[in-house]
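Asker: Dropping a prediction and its sequence here:
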Amino acid sequence: MARSDSHLAQLTSIFQMKGGVAGQKLAKHLEILQEETSDVNLKRTAILKALCIYLGEDEGQLVWEYIDIEGNDILRDLQKHTMGIYVINKEGGEMRHCDDIGIFVEGVIILDNCGSVARACAMMLGVIYALNMAYPKELRYYYEFLQKVLFRMDAEKLSPQILGLRNKIDAGL
C-alpha cells in the first residue's frame, strides 16, 4: 500500500475539490488525512474509504464494521454478503484501534488478524485475482483503481471514471 502513500497528497487535493453530497461524506475522511498523526494505517484506511466515496461507491460495502459482536453473530451476518473486509472493535475499546481485521468470501472468514484495513484491501485484491473472481459490483471502480492505477496491472484498459481520476493524479491536481 506504499503506492497509495505516494498518491496521498494528490488524492487528498482531488477529494477536497469534490462538492455536493459526496463532498460532505468525504469530509470526515479528509479530517483524518489532514491530522498531524503519524499513524500511517489510519491515513491509509481514510484514503481507501474516501476513494470509494469519490468513485460513487458505498464505503460500507468495502469494510463491514462491528462493535462488541460475538463470533456466531458475525458469521451469521457475513453470510449475507459475497465478500469483503470486516473490522471488529470492542465496546469502549481504544479509539482507532481494531481488535480484528479480516477477509471473508461467501460468508466464510478466510483470513483474520490482517493488522490493518489497508493490508486487508491489498490481500482482498490478491484473493480476487488468485481465485479469478469478478470484482463485487458495488465496488467495481474501487478495485479497478487499486489494480490498474496503484498496482499497475493491466493498466492500459481503464474505464472512463478511472481514467479521469488517473489523469487528475498525473496532472498533480
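Answerer: Good, I have the coordinates. Computed from a predicted model, the values in this text were never measured in an experiment. Numbering: from 1, shown residues only.
Asker: alpha carbons only for contacts and neighbour counts from here, please
Answerer: Fine.
Asker: quick one, helices of this protein?
Answerer: 2-6, 8-17, 20-34, 40-54, 71-78, 117-130, 140-145, 160-171 (DSSP state H).
Asker: Next, format those helices as a markdown table and append distance to Q61 and mean neighbour count.
Answerer: A markdown table is the format used below for the helices of the chain (distance: least, C-alpha to C-alpha, whole Å; neighbours: other C-alpha atoms under 10 Å):
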| stretch | distance to Q61 | mean neighbour count |
| --- | --- | --- |
| helix 2-6 | 20 | 13 |
| helix 8-17 | 19 | 17 |
| helix 20-34 | 15 | 15 |
| helix 40-54 | 9 | 21 |
| helix 71-78 | 12 | 13 |
| helix 117-130 | 12 | 18 |
| helix 140-145 | 11 | 21 |
| helix 160-171 | 19 | 14 |
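Asker: okay, now the one to match up with it:
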Amino acid sequence: MSGKQLKLTRAQKHNILETMASVMHTFKAYPSDRDVCLAAKALVTTHPCLNEPGSYGWKTSLKFKMGNYRTKLARAGCAEVSVNAGRRSINNPEGEYPHSNIKRARKAEVNYLPNFPRGEDKASLEELRVQIKNEVEKTEPNKVMIEKLMQTTFALHRHEIVQENPMVKDFLEKWPALRFHSQVCAEFHRVTNINLQKQFYAELDRHTPRLMALYRQKATCTGKISEALRNILNHYDHQEAPDVDVKRTAVLRALPVYLREEDPEFFKTCDAGTLDETNLTDTPVALLTVVADGSAETSPVHFSPSSMAVVVEGDLVIRDIARFADAYAILFGLIYALHLDYPRKLVHTFTFVQKVFMGLDDGKPLKPSLHALRNDLLQSE
C-alpha cells in the first residue's frame, strides 16, 4: 500500500515467474510480444511493490521463462510444444534447422495440438475412430453418439492433420464425420472455443450497414474495382425486398472486391444438371454456387442459388448447403478443422474475417488496407 518496492530473492522471483508461465501457458503456448507485455503489466498493476526500474524487466524475464517452461513441457511429452522440439544443435547435428517446418498455432487457435485424454492412447482412440466411421455410413447415423466420439478423439484427428499433413480426401475418408455441417462447427469450437455460426452471423449483420455504405461510396469512383462493385450492387438493388440472406451474400461477395482481391477460381458457378461433371481438378479451395440450368453465367453473384457446395483440393467436401453465407462460414470452419492455409489470392479477405468477424486476433498487426477498413467500421459505432 505504501508503494515501496519489494526486494525479491532469486528463489521468490523464480516462483513468481514459474507461476506466471504456467498460467500463461493455459491461454497460449506461444504468446506474442504483446501478450507477454500485457501479462507483465497486469503483474505490476496488481502488485505495485513488484514494479522494477526500467520498462522491460518483468517482460524480458517472462519471455525467457516461457521458453524454459516450453522446454520442460517438451521433455515431459507435451504434444503442442514437443512437436517443435528436437531442432539442430550440438547434441543433435542432424536435426532440422531452426524455424524449419515449425508447427504451431498461426491463426489464433486455442486448442492447437492437445494431448491424448487421460487413460487413452493412440490404439484406444483408433478403435473409437472406427466406430465413428461405421456410424457415419449408416442410413440414419446417431449424430449424438458421433458428437461424443469426435469430442473424445479430438486429439487424435488433430495430431493426424497437423503432424502428418495428409491429403484432405484421405483424411476425410478416415474421419467422414467432418463432412457434416454440424461437425465442422463442432470442430471449429474445439479448436478455437468460439461458436462458428453465432459469432460469424452476429458480426456480419452488425457490420453490414456500414460495409454496404462503403461499397456504394467506392462504387461512385472510377476504375475496375469501382466497376466491379457497381455490377454487384446493381444486381443486389434489383432483388425484390432483399432479406437478410441476400444482404449477407452481397456483403461477403463484395468484400474481396473492395479489398482489391479477386479470384475467379474461388467463386465458381455451375448448372444444377452438370454438378457431377464439373471439372474441379485444379481447384484448391472454392465456393461452388449451383444454379438453375442455363443461368450459371448470367450474373456475377447469385442471390437465390439452388444450393452451395464447398470444394477443397478438387473434392466436393460438403454439398447441399442452402445459402451462400452458410457455405462461407462452413468453409472458414473447414480451414481451421483441416489445418488449411487461406486461399492465396484472398489472404486479406480471410484475415479480415478471422480478426474482425470472428475476433480471432493472432497478435500480428493488420495490413494497412485492413486496418483502414476496420477503423471505418469502428467509427460508425
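Answerer: Thanks, I have it. These numbers come from a predicted model, not from an experiment.
Asker: so which of the helices of the first structure comes closest to F151 of the first structure?
Answerer: Nearest to F151 of the first structure among these is helix 2-6 (7.6 Å), distances taken as C-alpha to C-alpha.
Asker: residue range for the closest one in the second structure?
Answerer: Structural correspondence for helix 2-6 of the first structure: residues 202-206 of the second structure, per TM-score structural alignment.
Asker: Residues contacting the matching stretch, please?
Answerer: 248, 356-358 (C-alpha atoms under 8 Å, 6 or more residues apart in numbering).
Asker: Serialize the residues you listed to CSV and add fields for distance to H189 of the second structure.
Answerer: Conversion of the contacts of stretch 202-206 of the second structure to CSV gives the following (distance: C-alpha to C-alpha, whole Å):
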residue, distance to H189 of the second structure
R248, 22
V356, 17
F357, 15
M358, 12
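Asker: What sits closest to the spatially most central residue of the first structure if chain neighbours are left out?
Answerer: Most central in the first structure under C-alpha atoms, centre = their mean is L48, positioned 3.8 Å from the mean C-alpha point. The shortest distance from L48 of the first structure to any non-neighbouring residue, by C-alpha to C-alpha, 6 or more residues apart in numbering, is to A118 (7.4 Å).
Asker: and the aligned residue in the second structure for the one you found, what is it in contact with?
Answerer: For A118 of the first structure, the aligned position in the second structure is A325, judged by TM-score structural alignment. Residues counted as contacts of A325 of the second structure (C-alpha under 8 Å, 6+ apart) are 245, 248-249, 252.
Asker: at 10 Å what do you get?
Answerer: 197, 200-201, 204, 245-253, 308, 331 (C-alpha atoms under 10 Å, 6 or more residues apart in numbering).
Asker: Any figure for the gap between it and K247 of the second structure?
Answerer: As defined by C-alpha to C-alpha, to the nearest Å, A325 of the second structure lies at a distance of 10 Å from K247 of the second structure.
Asker: Find residues that contact each of the two.
Answerer: Between them, A325 of the second structure and K247 share the contacting residues 204, 253, judged by C-alpha under 10 Å, 6+ apart.
Asker: what does the helix or strand encompassing K72 of the second structure correspond to over in the first structure?
Answerer: In this structure, K72 of the second structure sits in helix 57-76 according to DSSP states H and E. Counting by TM-score structural alignment, helix 57-76 of the second structure falls onto no part of the first structure.
Asker: quick one: buried residues of the helix or strand just after that helix?
Answerer: On the C-terminal side of helix 57-76 of the second structure, the closest following helix or strand by DSSP H and E is helix 79-82. Neighbour counts over helix 79-82 of the second structure (16 or more other C-alpha atoms under 10 Å) mark 79-82 as buried.
Asker: who's in contact with the closest residue in space to A134 of the first structure that isn't next to it in sequence?
Answerer: Closest residue to A134 of the first structure apart from its sequence neighbours, by C-alpha to C-alpha, 6+ apart: I128 at 6.9 Å. Contacts here follow C-alpha under 10 Å, 6+ apart; on that basis I128 of the first structure touches 83, 105, 134-136, 143.
Asker: Quick check: the counterpart of I128 of the first structure in the second structure vs H235 of the second structure, distance?
Answerer: Taking TM-score structural alignment for the superposition, I128 of the first structure sits opposite I335 in the second structure. Look at I335 of the second structure and H235 of the second structure: by C-alpha to C-alpha, they are 30 Å apart.
Asker: can you check H14 of the second structure too?
Answerer: With C-alpha to C-alpha as the criterion, H14 of the second structure and H235 of the second structure are 64 Å apart.
Asker: And for H159 of the second structure?
Answerer: With C-alpha to C-alpha as the criterion, H159 of the second structure and H235 of the second structure are 45 Å apart.
Asker: what about these two, which has more around it?
Answerer: More neighbours surround H159 than the other of H159 of the second structure and H235, with 19 against 15 (other C-alpha atoms under 10 Å).
Asker: name the element that one belongs to?
Answerer: Per DSSP H and E: helix 154-159 holds H159 of the second structure.
Asker: Find me the equivalent region of the next helix or strand after that helix in the first structure.
Answerer: Per DSSP H and E, the first helix or strand lying C-terminal to helix 154-159 of the second structure is helix 168-174. Under TM-score structural alignment, helix 168-174 of the second structure has no counterpart anywhere in the first structure.
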